[in-house]
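S.K.: Got a sequence here, can you build the structure:
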Amino acid sequence: MSLESLNERSRAIFQQIVETYLETGDPVGSRTISRAEGIGVSPATIRNTMADLEEAGLLAAPHTSAGRIPTDFGLRLFVDGLMEIGNLTKEERAAIKGKCESNGRSVEDLLAEATKALSGLSQCASLIMVPKHDVAVRHIEFVPISPLRSLVVLVSEDGSVENRMVDLPPGMPPSALVQAGNYLSARLVGRSLEEMKGVVAEELENKKAELDAITSRIVKSGLAVWSGSSGSNAPASLLVSGQSNLLGGVEAKEDLERVRRLFDELERKKDLIRLMELAKEGRGVRLFIGAENNLFSLSGSSLVVSPYMNGSNKIVGVLGVIGPTRLNYARIVPMVDYTARVVSRLL
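M.R.: Below you'll find the predicted structure:
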């Protein structure tokens, strides 16, 4: 089934049903559609068309003699082919920028404020996947602790500081530590630790680095203490904000059960992170609607996400909004897109 296989009247009725459902959350009946501007056909004709759309898998009847609601497949067809993306107001843009810029002392602060801005404006839960140790490094220094031990101090662009202990070769002169620190710091500009490790490894292997044997050994030891805990292999974390918004307007028992299941899914952050990793494969907003993904097969939820980039124009994380499939996609898609662009600019 595709939109091209529907005639003009069927597309108009289908679009009106979906838009009305997304606005009200209630099943839509033929009389409601007949009163809509531009439809111009009788309720009986609309009922026949609705039956055809239901048979095609685009609509479903939740209760006997009730109106129709779009299926997940129907929502996907609507979003991809019929939805008109709205524009954010000046006030909404200002709210997002103001939130993100007001507390941007570190990457964590910036991303936390971005989640609050998204959850507040969307009235849904918002989430941001935060990479670990994938920010650019500003400075690295070796601080001698004893003749055979040194502290390696790593300062990132976001202001975070990490320390590691490293063993030193016997008889090493103090100047070797200074030379090793200067050598690594000179190669850190605009690079994450993982990127720098690749550059240094190539230089050492091809003898391009003007370092003696002892200093080269210290450089390798200093990088080795971060192996397996940085860069592309680093575990991501997930910031979630506004879960209480998901309870707004919940009255029916089945809706409460759906929200409970969504809360369970938010607790299983590893599953959500794996799903959001898919959005890092390309730029732009991506939608996961209901049962299209096994993670949301029980709760009937949708996820609208977009990747964000760092100062090197490299995708480092994903942010977005999660809620019931009855999201205001036309409003939330540009909201997520704009927030991702603001975060990318600030990073």
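S.K.: Please make it C-alpha for all contacts and neighbour counts, starting now.
M.R.: Will do.
S.K.: Quick check: closest non-adjacent residue to Gly25.
M.R.: Leaving aside its chain neighbours, Gly25 sits nearest to Arg326 (6.6 Å; criterion: Cα to Cα, 6 or more residues apart in numbering).
S.K.: Second input sequence below; structure requested for side-by-side comparison:
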Amino acid sequence: MTKPVIDPILQSLDMRSREIFRRIVDSYLRDGEPVGSRNLARMLPATLSPATVRNVMSDLEQLGLIYAPHISAGRLPTQQGLRFFVDAFMEIGDLAEDERRTIETQLKATGSGATLEQMLTDASQMLSGLSRGAGLVLATKNEVPLKHIEFIQLDPGRALAIMVSQNGDVENRVVELPAGVTASQLIEASNYLTAHVRGRTLAEAKVEVARRRQETQSALDTLSQELVERGLAVWAGSEAGLPARLIVRGRANLLENLTAQADIELLKHLFEDLETQESMVQLLDLAEAGSGVRIFIGSENKLFSLSGSSLVVAPYRDKDARVIGALGVIGPTRLNYARIVPMVDYTAQLISRLLT
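M.R.: The predicted structure follows:
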């Protein structure tokens, strides 16, 4: 992860101000509680009076780096302060050896004979367990070469569309049938689709079928042709090509230590955000925009701005180095960023290697 250019604010802080600011942020990340001038004075290595500390805290508050949640309370970092801390002060070390082994052991064990879905689900669960936040993995659908698509009639108006990829993943969708479709037309549409999707990704198959539209019209009757188009559209989601699945594990971790009703309401907003298809598109966009791990704190990320949550996210890639998904950890703004960033980075790199 590359750090941005250090904010000019850093140049305006002397060593004493920097140390007090760091102590306030460290205390918040550790305990989640405001810290007052008297306690700060006791923490600091230099002998400073509470009055001196209060003066420095006042300057930090003027800069927008800290705030008082209540009158006469201690201070907490603002979202701007947390971003400043992450960019200017946070040192990201290597992943602990035991955590590295845990990630390798679990993913490699899962990857042996497992489907991609199983591996990604385990990755999400593992990130949740290691971070005590919610592990989050986005898996796209349309990048895997397909093997075949077929229709199985459920009742006169509906059929089950089954898509099988070359890596063995099987996905089912219910398709509304055009009025009057017969069993033979379902077979005909299945055969046509399979012939033209085999070895192609979903996006490539859509392009190929569109290119052969005139040929399709002569080879198939109207209802069979409509079935072919519905069979492709049911997975594509829209012309924008929505990603496939958002796998979230460890939501219960986010409920721990929540007592205030306001915090619970924020968490409800987060869970609602995670259920939307739009969130998946935005999450993939966030991951693709950077080459490595990215950190979004609170309202910096429009996706989770209502909940004020923080997100640490990294892309993973296929054998052709194309971004095909993203993974990360989401939680409160007091995530242990220095520990979680290398964890997310290493997991993304390992998954990319397992997919080659």
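S.K.: in terms of contact, does the residue nearest to Gly25 of structure 1 touch Glu19 like I think?
M.R.: No: using Cα atoms under 8 Å as the test, Arg326 of structure 1 is too far from Glu19 to be in contact (9.8 Å).
S.K.: that older thread, and for the equivalent of the residue nearest to Gly25 of structure 1 over in structure 2, the neighbour number?
M.R.: Arg326 of structure 1 maps onto Arg334 in structure 2, with residues paired by TM-score structural alignment. By other Cα atoms under 10 Å, the residues close to Arg334 of structure 2 number 19.
S.K.: Return the distance of Arg334 of structure 2 relative to Val25 of structure 2.
M.R.: 9 Å (Cα to Cα, to the nearest Å).
S.K.: before we move on, what about Glu272 of structure 2?
M.R.: Counting by Cα to Cα, the gap from Glu272 of structure 2 to Val25 of structure 2 is 29 Å.
S.K.: Ok, Leu270 of structure 2 next?
M.R.: Distance from Leu270 of structure 2 to Val25 of structure 2, by Cα to Cα: 24 Å.
S.K.: and Arg105 of structure 1, which of the three is it?
M.R.: Here Arg105 of structure 1 is recorded as coil under DSSP: H, G, I helix; E, B strand; the rest coil.
S.K.: okay, Glu272 and Val25 of structure 2: which has more neighbours?
M.R.: More neighbours surround Val25 than the other of Glu272 of structure 2 and Val25, with 25 against 12 (other Cα under 10 Å).
S.K.: List the residues that contact the aligned residue in structure 1 for the more buried one.
M.R.: Matched across to structure 1, Val25 of structure 2 falls on Val18, judged by TM-score structural alignment. Val18 of structure 1 makes contacts with 69-70, 75, 78, as judged by Cα atoms under 8 Å, 6 or more residues apart in numbering.
S.K.: So among these, which aligned pairs are also touching in structure 2?
M.R.: With both residues aligned by TM-score structural alignment, their matches' Cα atoms under 8 Å, the contacts of those that structure 2 also has are 69-70, 75, 78.
S.K.: In strands, which of those appear?
M.R.: 69-70 (DSSP state E).
S.K.: of all the kept ones among the contacts of Val18 of structure 1, which comes closest to Gly38 of structure 1?
M.R.: Phe78 (18.1 Å; Cα to Cα).
S.K.: Chain neighbours aside, what residue packs nearest to that closest one?
M.R.: Phe78 of structure 1 sits nearest to Gln15 (Cα to Cα, 6+ apart), 7.0 Å away.
S.K.: Can you tell me the element that neighbour falls in?
M.R.: Secondary structure assignment for Gln15 of structure 1, by DSSP states H and E: helix 8-24.
S.K.: Buried residues of that helix, list them for me.
M.R.: 10-11, 13-22 (16 or more other Cα atoms under 10 Å).
S.K.: Count the residues that sit near Leu272 of structure 1.
M.R.: 18.
S.K.: and it, what does it touch?
M.R.: Contacts for Leu272 of structure 1 (Cα under 8 Å, 6+ apart) come out as 265-266, 295.
S.K.: SS state for it?
M.R.: helix.
S.K.: how near is it to Ser65 of structure 1?
M.R.: 37 Å.
S.K.: same thing with Val343 of structure 1?
M.R.: Counting by Cα to Cα - Val343 of structure 1 and Ser65 of structure 1 are separated by 48 Å.
S.K.: okay, these two: which has more neighbours?
M.R.: More crowded of Val343 of structure 1 and Ser65, by other Cα under 10 Å: Val343, with 23 against 8.
S.K.: Could you check which residue of structure 2 pairs with the more buried one?
M.R.: Aligned partner of Val343 of structure 1 by TM-score structural alignment: Ile351.
S.K.: So that match sits against Tyr316, correct?
M.R.: Yes: with contact defined as Cα under 8 Å, Ile351 of structure 2 reaches Tyr316; the gap is 6.6 Å.
S.K.: Next, count neighbours for Ile9 of structure 2.
M.R.: Quick note: Ile9 of structure 2 (other Cα under 10 Å) scores 11 neighbours.
S.K.: hang on, the earlier thing: could you single out the nearest of the contacts of Val18 of structure 1 to Val178 of structure 1?
M.R.: Comparing the contacts of Val18 of structure 1 against Val178 of structure 1 with Cα to Cα places Leu75 closest, at 61.0 Å.
S.K.: so how far is Asn328 of structure 1 from the closest one?
M.R.: Distance from Leu75 of structure 1 to Asn328 of structure 1, by Cα to Cα: 11 Å.
S.K.: quick one, what contacts the alignment partner in structure 2 of Gly159 of structure 1?
M.R.: Residue correspondence to structure 2 (TM-score structural alignment): Gly159 of structure 1 is matched to Asp169. The contact partners of Asp169 of structure 2, taken as Cα under 8 Å, 6+ apart, are 115-117.
S.K.: same question, Phe142 of structure 1
M.R.: So Phe142 of structure 1 contacts 150-153, 177-178, 180-181 (Cα under 8 Å, 6+ apart).
S.K.: Could you do Leu75 of structure 1 as well?
M.R.: Under the contact definition (Cα under 8 Å, 6+ apart), the residues listed for Leu75 of structure 1 are 18, 58, 289.
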